[in-house]
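Q: sharing a model prediction with you, sequence too.
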Amino acid sequence: MKIRPASGGGKIVEVEPERLPRWVANFAERNGGIANHHAECDAWTIESNEGTSASVTWTLADGLPADWLLDDDPLKAAEHLRDYALEPRRIAVLLARKGAYSVGILADGRVEVSKTDTAYVQGTTKAGGQSQQRFARRREGQAKAAEKRARDAVFAVLGNAEFDALITGGPVEGILEDPRLAKLHPAVHFGDIAEPKQALLTETAYRAIGFRITLPN
């Protein structure tokens, strides 16, 4: 599970889809049982007997329609959400980070097609004068070349493909500015990614079908 601070206070816990029913059961045990639960707007709210509440959203869609949750038993509701999250889907993933990229399509968690590459882009320098200017031009040229290769790869993999959702990670804005990719609109974006590799495509797609739970401190 990933845990990070929530804007405005509290924390956000990322829970894998299979773990949602167990998480809800543990929440009930820690907080004297569940007094009430209901769906409202894009969240499923669970209220404990001790006054603590948890707000659950589905990462991929940022919304949980109320008709998924029409069960008096919150554990049954969690099972319904788990099952929905794990339904077969075709998910496209695009990751980028400092000259490296990985792009692919996964069907039911398995990579069907992908392209991954790492290009050398020099870092910053403390040198001054003409040397710094030459260095900056060289670095800019390397970055542009790496971005062009990434754009071409993304178009080759995703340009004419059919998929249910696009998940992105890292600084992909420059890549998606390519006119050939105008139809690509990310459903979820993760800013905190590791070095783009094929294995990370699977991890990111799985992360996208999990749940985000907002809790008070």
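A: Here it is on my side, so go on. Numbering: from 1, shown residues only.
Q: going forward, measure contacts between C-alpha atoms and count neighbours the same way
A: OK.
Q: residues making contact with stretch 141-158?
A: 92, 94, 98-101, 103-105, 113-115, 119-122, 174-176, 178, 180-181 (Cα atoms under 8 Å, 6 or more residues apart in numbering).
Q: in it, what counts as buried?
A: By neighbour count on 16 or more other Cα atoms under 10 Å, the buried set for stretch 141-158 is 142-143, 145-147, 149-151, 153-155, 157-158.
Q: of the residues you listed, which belong to helices?
A: 142-143, 145-147, 149-151, 153-155, 157-158 (DSSP state H).
Q: and the residue lying closest to residue 85 once chain neighbours are set aside, how many neighbours?
A: Leaving aside its chain neighbours, residue 85 sits nearest to residue 209 (5.7 Å; criterion: Cα to Cα, 6 or more residues apart in numbering). When neighbours are defined as other Cα atoms under 10 Å, residue 209 has 23 of them.
Q: isn't residue 209 right up against residue 57?
A: No. In this structure, residue 209 is not within contact of residue 57 by Cα atoms under 8 Å, at 10.5 Å.
Q: please report how far residue 139 lies from residue 100.
A: Distance check for residue 139 against residue 100: by Cα to Cα, to the nearest Å, it reads 14 Å.
Q: alright, now check it against this:
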Amino acid sequence: MSRTVEVAPARLERWVEGFAARHDGATRADVPGSFVLTGGDGSTATGEPFDHARIGVVLVRRGGHAVGRDEGGDLVAHTCGTAYVQGRTKKGGWSQQRYARRRGNQADGVIDKVSELALRHLEPGSVDALVLGGDRRMAEQVLDDDRLAHLRDLPRRTLWDLPDPRFAVLEEAARRARAIRITLEDASDRG
């Protein structure tokens, strides 16, 4: 069974040394966009850097949203906010349908708000890559806005495991965006 870890670029050399020490040495093979370490015991570590100078971050959930632009590890532009989107109701009938419509309208309002923020902070040419996080469906709906077409084909990293976006979550997302994702596979798992 494989597992994935995130390693800050500044810690990569030390992490590789530790991998080699734990797995009876290691050889490195560089392939376009990634690298593969193979330990003496047959274990592998496949690293995927996300090395971009300017990264746009769009985080959206029903309870909050955050949009930012990270340049070289610093958030140079950002906006965070909260929104109320009513939860589900268990009662049936007209009330349930009315609440479902209200919930849909409230969620649409959040998506519209995040689209406007993305237009303000992530204008064409201002970012080289994009990070999406939070609720997958809502984040993808933000990119459905034709005014954000310039963001759709950028290199992308996703962070669906984030909690409701706040400033601290936005900072964490920007930090994780720059981390090298390493997928580890032990020799015992491969045999």
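A: Great, that's in hand. All of these numbers come straight from a predicted model, not from anything done at the bench.
Q: any chance of the buried residues of stretch 141-158 of structure 1 in a markdown table, with distance to residue 134 of structure 1 too?
A: What follows is the buried residues of stretch 141-158 of structure 1, written out as a markdown table (distance: Cα to Cα, whole Å):
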| residue | distance to residue 134 of structure 1 |
| --- | --- |
| 142 | 12 |
| 143 | 14 |
| 145 | 17 |
| 146 | 18 |
| 147 | 20 |
| 149 | 23 |
| 150 | 24 |
| 151 | 26 |
| 153 | 29 |
| 154 | 30 |
| 155 | 32 |
| 157 | 35 |
| 158 | 36 |
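Q: between these, which sits nearest residue 31 of structure 1?
A: residue 158 (46.0 Å; Cα to Cα).
Q: and residue 122 of structure 1, helix, strand or coil?
A: Three-state assignment for residue 122 of structure 1 (DSSP: H, G, I helix; E, B strand; the rest coil): coil.
Q: actually residue 124 of structure 2, sorry about that
A: Three-state assignment for residue 124 of structure 2 (three-state DSSP): coil.
Q: how about it, what does it touch?
A: 150-151.
Q: now with 7 Å, please.
A: When contacts are counted by Cα atoms under 7 Å, 6 or more residues apart in numbering, residue 124 of structure 2 is found next to residue 150.
Q: how about the helices in structure 2?
A: Taking DSSP H as the criterion, structure 2 carries its helices at 12-22, 94-121, 136-143, 149-152, 167-178, 187-190.
Q: out of these, flag the one nearest residue 2 of structure 2.
A: Judged by Cα to Cα, the one of these that comes nearest to residue 2 of structure 2 is helix 187-190, at 7.7 Å.
Q: buried residues, that closest one. List them.
A: Buried residues in helix 187-190 of structure 2, counted by 16+ other Cα under 10 Å: residue 187.
Q: same deal with stretch 94-104 of structure 2?
A: Those buried within stretch 94-104 of structure 2 under the rule 16+ other Cα under 10 Å are 100, 103.
Q: where does that stretch end up in structure 1?
A: Here stretch 94-104 of structure 2 aligns to structure 1 at residues 130-140, judged by TM-score structural alignment.
Q: who touches the matching stretch?
A: The contact list for stretch 130-140 of structure 1, computed with Cα under 7 Å, 6+ apart, reads 121-122.
Q: would you mind measuring from residue 181 of structure 2 to residue 157 of structure 2?
A: Counting by Cα to Cα - residue 181 of structure 2 and residue 157 of structure 2 are separated by 10 Å.
Q: in terms of neighbours, single out the busier of those two.
A: It is residue 181, of residue 181 of structure 2 and residue 157, that has more neighbours when counted by other Cα under 10 Å, with 20 against 17.
Q: how about the contacts made by residue 212 of structure 1?
A: 12-15, 56-59.
Q: and for residue 36 of structure 1?
A: Per Cα under 7 Å, 6+ apart, neighbours of residue 36 of structure 1: 46-48.
Q: give me the buried entries from those.
A: 46-48.
Q: in TSV, list those residues along with distance to residue 19 of structure 1.
A: Listed next are those as TSV, based on distance: Cα to Cα, whole Å:
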residue	distance to residue 19 of structure 1
46	16
47	19
48	19
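Q: and of those residues, the nearest to residue 29 of structure 1?
A: Closest to residue 29 of structure 1, out of all of those and judged by Cα to Cα, is residue 48, at 9.5 Å.
Q: which one in structure 2 is aligned with the closest one?
A: Counting by TM-score structural alignment, the partner of residue 48 of structure 1 is residue 39.
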